[in-house]
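Colleague: using only what follows, build the 3D model:
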Amino acid sequence: MRDRRHFDEDDIRVRARGGSRPRTRRRPKHENARPGFVTAVDRGRYRCLVDDRPVVAMKARELGRGSIVVGDVVALVGDLSGRPGTLARVVRVEERTSVLRRTADDTDPVERVIVANADQLVIVVALADPAPQPRFIDRCLVAAYDAGLVPLLCLTKADLAPPDPLVETYSPLGLRWVVTRRDGDLSALRAHLTGRISVLVGPSGVGKSTLVNLLVPEARRAVGQVNAVTGRGRHTSTSAVALPIGAPADTGSLERLLAAREGGVDRGELDHGWIIDTPGVRSFGLAHVAPDDVVVAFPDLAEAVAECPPGCSHLPGGGCALDDWLAEGRVNPDRVASFRRLLASREGDSER
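Modeller: Take a look at the predicted model:
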């Protein structure tokens, strides 16, 4: 029996070598790739607009785990005919000009990109049925300013309640607003949407899908009703989708809108726009926004906050200047409460 403590060359087994081709991180440049605009995402499939036709694509493995969202400008190769059953590949995501993000809640470290390359955030809020939520508006304003988007407040169902209370609160802040009603004229809203790529966000039941169907009849977005018990709407739009307004769906119209954002085209010369409808949300987490940036959405409190001591949490007590301004009646108590709720929620305290 061979002594296992002594070995010779007969005991050595050499593993067969693999191919001689060296591994490399070099990626193909895909110089012949065609540009496209992502209009919808569904379970790993991306509906992209290439020239004037929709093309379904999948993400190339070389892109790894990076996300692709509605609004992305991408480069595609493969079958770009758009025929049923064909599949192209997304090989590159171009640099984004803006990113709208949210988290599940204010303590969730994972941020989710909702939409890319938009330049306006339309905050859709019903004046009644369901009742308006100023705290939701404030959250959306924080997200808009963080993303570099211009906010627009769209107040729906004006036939059920007057817009005055919300207008009196937000118009002094320089926030643009527009009022709509059932079977009303949407020309004012259309004017705000022309020349821009706009994202529509709002709680379920506020009439967002109804607006989209009126603006783009061929969209046929599902419309739900408000629950009579909870006062909340039911989610009807389950995924984001980009739709053209006032122009045919082609990449030429999109290129002009993107150029307008960079100043290369005068918005006044454009007669079209694009909207991105998003699913109804009941919360808008802001864990990705730095506390010091939250005050940007509260310009009416900025002067008071500037008097706070260094490191101030802006919560009650601790020498916060907001306490003094409240006592003197120099700031709106509801606005201070909303501001402080946002900050407290970031620390893990539930909003009351």
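Colleague: going forward, measure contacts and count neighbours with C-alpha atoms only.
Modeller: Fine.
Colleague: please enumerate the helices of the protein.
Modeller: Taking DSSP state H, the helices of the chain run over residues 134-147, 164-170, 187-193, 208-215, 251-261, 291-294, 302-305, 321-327, 333-346.
Colleague: for the fifth one, the distance to its chain's centre please.
Modeller: If you compare the mean C-alpha spot of helix 251-261 with that of the full chain, they lie 19 Å apart, counting by Cα atoms, centre = their mean, to the nearest Å.
Colleague: next, the buried residues of that helix.
Modeller: Of the residues in helix 251-261, those scored as buried under the neighbour-count criterion (16 or more other Cα atoms under 10 Å) are 251, 253-254, 256-258, 260-261.
Colleague: and stretch 108-128, by the same measure?
Modeller: Within stretch 108-128, the residues that qualify as buried are 111-112, 114-128, counting by 16+ other Cα under 10 Å.
Colleague: likewise stretch 227-243?
Modeller: Of the residues in stretch 227-243, those scored as buried under the neighbour-count criterion (16+ other Cα under 10 Å) are 232-237, 240-243.
Colleague: ok, and what's touching that stretch?
Modeller: For stretch 227-243, contacts defined as Cα atoms under 8 Å, 6 or more residues apart in numbering pick out 38-42, 70-71, 129-131, 203-206, 209, 216, 219, 221-226, 249, 274-280.
Colleague: what do you get for stretch 53-64?
Modeller: With Cα under 8 Å, 6+ apart as the test, stretch 53-64 has contacts from 27, 44-49, 76, 80-83, 86-92, 249-250.
Colleague: narrow those residues to those in strands?
Modeller: Among the contacts of stretch 53-64, the members found in strands (DSSP state E) are 45-49, 76, 88-92.
Colleague: report the buried residues of stretch 211-222.
Modeller: For stretch 211-222, by 16+ other Cα under 10 Å, it's 211-213, 215-216, 221.
Colleague: closest to residue 196 among those residues?
Modeller: The closest of these to residue 196 turns out to be residue 215 (Cα to Cα; 14.3 Å).
Colleague: was I right about that closest one contacting residue 221?
Modeller: No: here residue 215 lies out of contact with residue 221, judged by Cα atoms under 8 Å, at a distance of 11.1 Å.
Colleague: list the residues that contact both of those two?
Modeller: Common neighbours of residue 215 and residue 221, counting by Cα under 8 Å, 6+ apart, are absent.
Colleague: put together TSV for the buried residues of stretch 211-222, with distance to residue 56 on each row.
Modeller: TSV is the format used below for these (distance: Cα to Cα, whole Å):
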residue	distance to residue 56
211	27
212	23
213	24
215	25
216	22
221	20
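Colleague: one more to line up against the first:
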Amino acid sequence: MVRSSRDYDESDVRIRPNRRGSRPRTKDRPKHEDAVVGRVLGVDRGRYRVRVTTPDGHHDLVAMRARELGRKGIVVGDEVHLVGDTTGAEGSLARIVRVGPRVTLLRRTADDTDPVERVLVANADQLVVVSALTNPEPRPRLIDRCLVAAYDAGMEPLLVLTKADLTDPAPFLEQYAPLSVRHVVTSRTADGIDGLEAVLDVLRGRVSVLVGHSGVGKSTLVNALVPDALRAVGVVNDVTGRGRHTSTSAVALPLPDDDGWVVDTPGVRSFGLAHVDPTRIVHHFPDLEPGTDGCPRGCTHDEEECALDAFVASGGAGPAGPSRLDSLRRLLRTRTAAGEE
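Modeller: Here you go, the predicted model:
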């Protein structure tokens, strides 16, 4: 006998339990009190190479970011807390569940109008600006930007000048003498790099980030400092005078005897400072800052009443004063233009 639809009632319908909603939701998250602490050495397509130190030594492992971290970024140098398989065995995969507080954070933008910050490295204490003295020619304004970024991040800067075998470094160093920025000069020889030991002396016991535009010899220097690094080395184009990008991502490498770290970064052709407040920029030109005492209130340091012109004319910033003031004003103009857009 066929029953009509009117003969059915709710007792005839089977209701399947909603398994997804059967467990009460909670905002409490696991505390992961047994998490292992490690340091991020490299990032590659959503996988993180992490070094874990134990009483018996250290080992590297591969980890992924836990969903509970959301969109929180993880970069080279971060201290992370891991759970899961932290043995580092082949095929194992740990989970990063927490990121520790950052002491320093080196950032840059594509240009001075780009609102998107690109974090290079966390928890480094020294920014090493590598520049060739020739082939390619040094770029003082790029170096100035790197120095501003270092001071703003609370990092100590260091200049490493390469290819001193091709030209005298003295004229270039005169530009930075008033800043008292530490520097090391290196040159190529038949036996390797002259001045390498001096570079090692200022890197030992520290976490140092190496930054420089392509072709300056940064990767050659890294390979000499860390012989098993095997960083690709590029050449300088004879027509454009520019180098080819060889490092594609930041990577932390241990110095011999684990006495410090160097972080090699991809070659840069620009170093935007959109994240730096324009009113603070002049404070990062310590050779010029004393000259601002005579400036009128609210001085932009790029106007007729600015006292920096007289300060530089009197030799207050040394022989390099005019070029340094020009660099400051170029930087301020780009930042002011970015703020007006």
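Colleague: circling back: ok, and the most crowded of the ones in strands among the contacts of stretch 53-64 of the first structure?
Modeller: Taking other Cα atoms under 10 Å as the neighbour criterion, residue 48 ranks highest of those with 30 neighbours.
Colleague: alignment lookup: that one to the second structure.
Modeller: If you follow residue 48 of the first structure across to the second structure using TM-score structural alignment, you land on residue 50.
Colleague: what do you get for residue 164 of the first structure?
Modeller: For residue 164 of the first structure, the aligned residue in the second structure is residue 170 (criterion: TM-score structural alignment).
Colleague: pretty sure residue 157 of the first structure contacts residue 127?
Modeller: Yes: here residue 157 of the first structure lies in contact with residue 127, judged by Cα under 8 Å, at a distance of 5.8 Å.
Colleague: quick one: the corresponding residue of the first structure for residue 235 of the second structure from residue 254 of the first structure, how far?
Modeller: In the superposition onto the first structure, residue 235 of the second structure corresponds to residue 225 when matched by TM-score structural alignment. Computed as Cα to Cα, to the nearest Å, the residue 225 of the first structure to residue 254 of the first structure distance reads 33 Å.
Colleague: now swap in residue 99 of the first structure and tell me
Modeller: According to Cα to Cα, residue 99 of the first structure and residue 254 of the first structure sit 17 Å apart.
Colleague: what does residue 191 of the first structure give?
Modeller: Plainly put, residue 191 of the first structure is 17 Å away from residue 254 of the first structure if you go by Cα to Cα.
Colleague: what's near enough to touch the match of residue 48 of the first structure?
Modeller: Per Cα under 8 Å, 6+ apart, neighbours of residue 50 of the second structure: 38-42, 60-63.
Colleague: okay, those residues in TSV with neighbour count and distance to residue 150 of the second structure next?
Modeller: Written out in TSV, the entries for these read as follows (neighbours: other Cα atoms under 10 Å; distance: Cα to Cα, whole Å):
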residue	neighbour count	distance to residue 150 of the second structure
38	26	25
39	22	22
40	25	21
41	23	21
42	21	21
60	18	29
61	22	30
62	24	30
63	24	30
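Colleague: of these, which are still contacts in the first structure?
Modeller: Checking these against the first structure (both residues aligned by TM-score structural alignment, their matches' Cα atoms under 8 Å), the contacts still present are 38-42, 60-63.
Colleague: distance to residue 277 of the second structure added to the residues you listed, as a markdown table?
Modeller: As requested, those are arranged in a markdown table below (distance: Cα to Cα, whole Å):
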| residue | distance to residue 277 of the second structure |
| --- | --- |
| 38 | 33 |
| 39 | 30 |
| 40 | 29 |
| 41 | 30 |
| 42 | 30 |
| 60 | 38 |
| 61 | 39 |
| 62 | 37 |
| 63 | 36 |
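Colleague: next step: those restricted to strands.
Modeller: When strands are assigned by DSSP E, the members of these inside them are 38-42, 60-63.
Colleague: of these, which is the nearest to residue 22 of the second structure?
Modeller: The nearest member of these to residue 22 of the second structure, counting by Cα to Cα, is residue 63 at 31.7 Å.
Colleague: how close does residue 96 of the second structure sit to residue 102 of the second structure?
Modeller: Relative to residue 102 of the second structure, residue 96 of the second structure is positioned 16 Å away (Cα to Cα).
Colleague: now do residue 303 of the second structure
Modeller: Here the distance between residue 303 of the second structure and residue 102 of the second structure works out to 39 Å (Cα to Cα).
Colleague: and what of residue 84 of the second structure?
Modeller: Residue 84 of the second structure sits 24 Å away from residue 102 of the second structure, taking Cα to Cα as the criterion.
Colleague: and residue 36 of the first structure, what's its match in the second structure?
Modeller: Across the alignment, which pairs residues by TM-score structural alignment, residue 36 of the first structure is matched by residue 38 of the second structure.
Colleague: that match reaches residue 82, doesn't it?
Modeller: Yes: under the criterion of Cα under 8 Å, residue 38 of the second structure lies in contact with residue 82, with a separation of 7.3 Å.
Colleague: on that earlier part again, please list only the buried members of the contacts of stretch 227-243 of the first structure.
Modeller: With burial judged by 16+ other Cα under 10 Å, the buried subset of these is 38-41, 70-71, 129-130, 203-206, 209, 216, 221, 223-226, 249, 274-280.
Colleague: which residues does residue 128 of the second structure contact?
Modeller: When contacts are taken as Cα under 8 Å, 6+ apart, residue 128 of the second structure is in contact with 157-160, 208-211.
Colleague: which one in the first structure is aligned with it?
Modeller: Correspondence of residue 128 of the second structure to the first structure, assessed by TM-score structural alignment: residue 122.
Colleague: coming back round to it: residue contacts, the match of residue 235 of the second structure?
Modeller: Here residue 225 of the first structure is in contact with 205, 233-234 (criterion: Cα under 8 Å, 6+ apart).
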